[in-house]
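K.L.:
Here is my input, please return the structure:
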Amino acid sequence: MKKMLIASTSTLHGGNYLEYLVPTLEIHFKDCSEILFIPYARPGGISHDDYTAIVRLAFAKINKTVKGLHEFENPIHAIENAHGIFTGGGNTFLLVTQLYQNQVMERLKQVVENGTPYLGSSAGSNIAGLTMQTTNDMPIIYPPSFKTLGLLPFNLNPHYLDADLQSKHMGETRETRIKEFHAFNTIPVVGLREGSWLQVTGEKIILKGNLTARVFKQNNTSIEVEPETDLAFLGK
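P.N.:
So this is what the prediction gives:
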């Protein structure tokens, strides 16, 4: 049975890394003494070691140890034997490329489907969807495929921003970009605002946090969904 937390972001404005999620993480990873961290997205080009050190400090607050996937000689075995897994944010193109290069994309999907607790933030949440095509990131590297884990029956747009009517910016809004995606794709998209996350238990996908999420479907008007809504209906 899937047990996932799929967060829009790791850090809220003015807060520390994962701070707003700590009470939820304590419950989610209660049976895990050690967390396997996937640092492949490397925000800002930070090293795998430095990224893992940040995550290690955050999880020390709930008495969990952390090891980076890059520290293992055999990443497939590391995934298979993990107590709990966290994939951090950064660049989704880089993350997906390295998951494929290290041949762990399919194995990661399998272990999460079999019940290994999973946490994703930003890019690490993007990969829980059917494809990575609704990421906000620059294509700094060319992945072998846009197909991702498919653990959710839709795509995500983390850090979703509403149009600022006071802004003089004349470029595309997030809504416009998602409409462009839907000109060629039928996959539903959930715009997940900062401070929101999805709690997945089996087939239930519950929106958590204090904010609504925006749901987009091809050839339909977008809608707002309230916290505690089960988004599993998007797969039906």
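K.L.:
contacts, neighbours, all on C-alpha from now
P.N.:
Will do.
K.L.:
So which residues make contact with the helix ranked longest in the chain?
P.N.:
If you go by DSSP state H, the chain has its longest helix at helix 48-60. For helix 48-60, the external contacting residues (Cα atoms under 8 Å, 6 or more residues apart in numbering) are Y17, L18, E19, F37, P39, Y40, R42, T65, V66, K67, G68, H70.
K.L.:
could the residues you listed go into TSV alongside distance to T92, neighbour count and secondary structure?
P.N.:
Below are these laid out as TSV (distance: Cα to Cα, whole Å; neighbours: other Cα atoms under 10 Å; DSSP: H, G, I helix; E, B strand; the rest coil):
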residue	distance to T92	neighbour count	secondary structure
Y17	19	17	coil
L18	19	17	coil
E19	22	15	helix
F37	15	25	strand
P39	11	26	coil
Y40	9	29	coil
R42	9	22	coil
T65	25	17	strand
V66	22	22	strand
K67	21	20	strand
G68	18	24	strand
H70	17	17	helix
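K.L.:
Tell me which two in those are the farthest apart.
P.N.:
E19 and H70 (24.5 Å; Cα to Cα).
K.L.:
Which positions in the longest helix of the chain come out as buried?
P.N.:
By neighbour count on 16 or more other Cα atoms under 10 Å, the buried set for helix 48-60 is H48, Y51, T52, V55, R56, A58, F59.
K.L.:
before we go on, could you also do this sequence so I can check it against the first one:
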Amino acid sequence: MKLLLLSNSTAPGRRYLDHAKEEIRDALGGAADLLFVPYALADHDAYTAQVAAALEPLGIRVTGAHTAADPAAAVRAAGAVFVGGGNSFRLLKALHTFGLVAAIRERVGAGAPYLGSSAGTNMACPTLRTTNDMPIVQPPSFDALGLLPFQINPHYLDASPDRAHMGETRAQRLAQFLEENDVPVVGLREGTWLRRTDGSLTLGGTPAGAVVFRRGRQPEEVPTGHDLSELLTYEARFDRR
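P.N.:
Okay, the predicted model is just below:
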């Protein structure tokens, strides 16, 4: 299984996907045709055009899943699949509506590279329960693609003591998640990503690193380049009440 899971698709001062282009090129392994899943945003055509323009210099041809008469069949024939960011609830509802949950699992399980950013990274987890998004629609289930046995929190933000915001910090929200569910959560800071190749999992990107949250343990700072393969052996336990 080949996964590249970006915390974010746009870095400050850079164009869309610029910060990760070389990693994307390597992760796609020479695949020239990529199917983009644009359902996390409302304007599917504009979103697909943005991705196509960003990846054209890499020699990658991009097609939007929304243009196919049968999006699930398009996924099953894709050389690679990219699920873009936006609203995770809207995205997951569309994946269920168009039969893409099973189709993506099947295609990625057969060896096609999977690229995700933000909400698309959330979709690689067992559920969307560690998203930062507002539930603007209601998917039939919180169950996502399950390409990983643990959760990710993209765009992870550290608490800032000089802010006037008095709500829970991101770390406090993830601690609340772990009170109800026993599964690790990787907080991916901006500019970082996870790269999976079969049984190997590494943290890449900027030196910002990530934070791993586990039930009953203090959060663990993880440096960029760290081997996180042991997370692939975890058996997640979720509250299903």
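K.L.:
For H169 of the first structure, state which of the contacts of helix 48-60 of the first structure is nearest.
P.N.:
R42 (28.6 Å).
K.L.:
Apart from its neighbours in sequence, what residue is nearest the closest one?
P.N.:
Nearest non-adjacent residue to R42 of the first structure, counting by Cα to Cα, 6 or more residues apart in numbering: G90, 5.3 Å away.
K.L.:
And S196 of the first structure, by the same measure?
P.N.:
In this structure, S196 of the first structure finds its nearest non-sequential neighbour in G209, 4.7 Å apart by Cα to Cα, 6+ apart.
K.L.:
Closest one of the buried residues of helix 48-60 of the first structure to L151 of the first structure?
P.N.:
V55 (23.4 Å).
K.L.:
residue in the second structure matching that closest one?
P.N.:
Aligned by TM-score structural alignment, V55 of the first structure pairs with V51 of the second structure.
K.L.:
for the spatially most central residue of the first structure, what are its contacts?
P.N.:
In the first structure, the residue lying closest to the centroid (Cα atoms, centre = their mean) is S125, at 0.8 Å. Applying Cα under 8 Å, 6+ apart to S125 of the first structure gives the contacts I6, A7, S8, T87, G89, L119, L156, P158.
K.L.:
What is the burial count for the third one?
P.N.:
S8 of the first structure has 28 neighbouring residues, counting by other Cα atoms under 10 Å.
K.L.:
Could you find the closest non-adjacent residue to it?
P.N.:
P158 (4.6 Å).
K.L.:
what residue of the second structure matches up with that neighbour?
P.N.:
Match for P158 of the first structure (TM-score structural alignment): P154.
K.L.:
what about that match, neighbour count?
P.N.:
Counted with other Cα under 10 Å, P154 of the second structure comes out at 28.
K.L.:
With S117 of the second structure instead?
P.N.:
24.
K.L.:
Give the closest residue to it in space, chain neighbours not counted.
P.N.:
Once flanking residues are discounted, S117 of the second structure sits nearest to L6: 4.5 Å by Cα to Cα, 6+ apart.
K.L.:
same deal with T233 of the second structure?
P.N.:
P149 (7.4 Å).
K.L.:
re the thing from before, ok, of the contacts of helix 48-60 of the first structure, which one's closest to Y142 of the first structure?
P.N.:
Looking at the contacts of helix 48-60 of the first structure and their distance to Y142 of the first structure, the nearest is Y40, at 14.4 Å (Cα to Cα).
K.L.:
Would you map the strands across the first structure?
P.N.:
Using DSSP state E, the strands of the first structure run over 3-7, 34-38, 65-68, 84-87, 118-121, 155-158, 189-192, 197-201, 204-208, 213-216, 223-225.
K.L.:
Go through the shortest one and flag the buried ones.
P.N.:
Using 16+ other Cα under 10 Å as the test for burial, strand 223-225 of the first structure gives V225.
K.L.:
who touches that strand?
P.N.:
T212, A213, R214, V215, F216.
K.L.:
What residue in the second structure is paired with the last one?
P.N.:
So the one you mean is F216 of the first structure. Match for F216 of the first structure (TM-score structural alignment): F213.
K.L.:
Count the neighbours of its match for me.
P.N.:
F213 of the second structure, neighbours per other Cα under 10 Å, totals 22.
K.L.:
Please apply the same query to V22 of the first structure.
P.N.:
For V22 of the first structure, the count of nearby residues is 15 (other Cα under 10 Å).
K.L.:
looking at it, the match of F216 of the first structure is touching L188, isn't it?
P.N.:
No - if you go by Cα atoms under 8 Å, F213 of the second structure and L188 don't touch, sitting 11.1 Å apart.
K.L.:
L174 of the second structure corresponds to which position in the first structure?
P.N.:
Aligned partner of L174 of the second structure by TM-score structural alignment: I178.
K.L.:
and what of P135 of the second structure?
P.N.:
Per TM-score structural alignment, P135 of the second structure is aligned with P139.
K.L.:
now do T97 of the second structure
P.N.:
Checking TM-score structural alignment: T97 of the second structure goes with Q101.
K.L.:
show me what contacts P135 of the second structure?
P.N.:
F89, R90.
K.L.:
cool, and L115 of the second structure?
P.N.:
L115 of the second structure makes contacts with L3, L4, L5, L6, I24, A80, V81, F82, V83, T121, as judged by Cα under 8 Å, 6+ apart.
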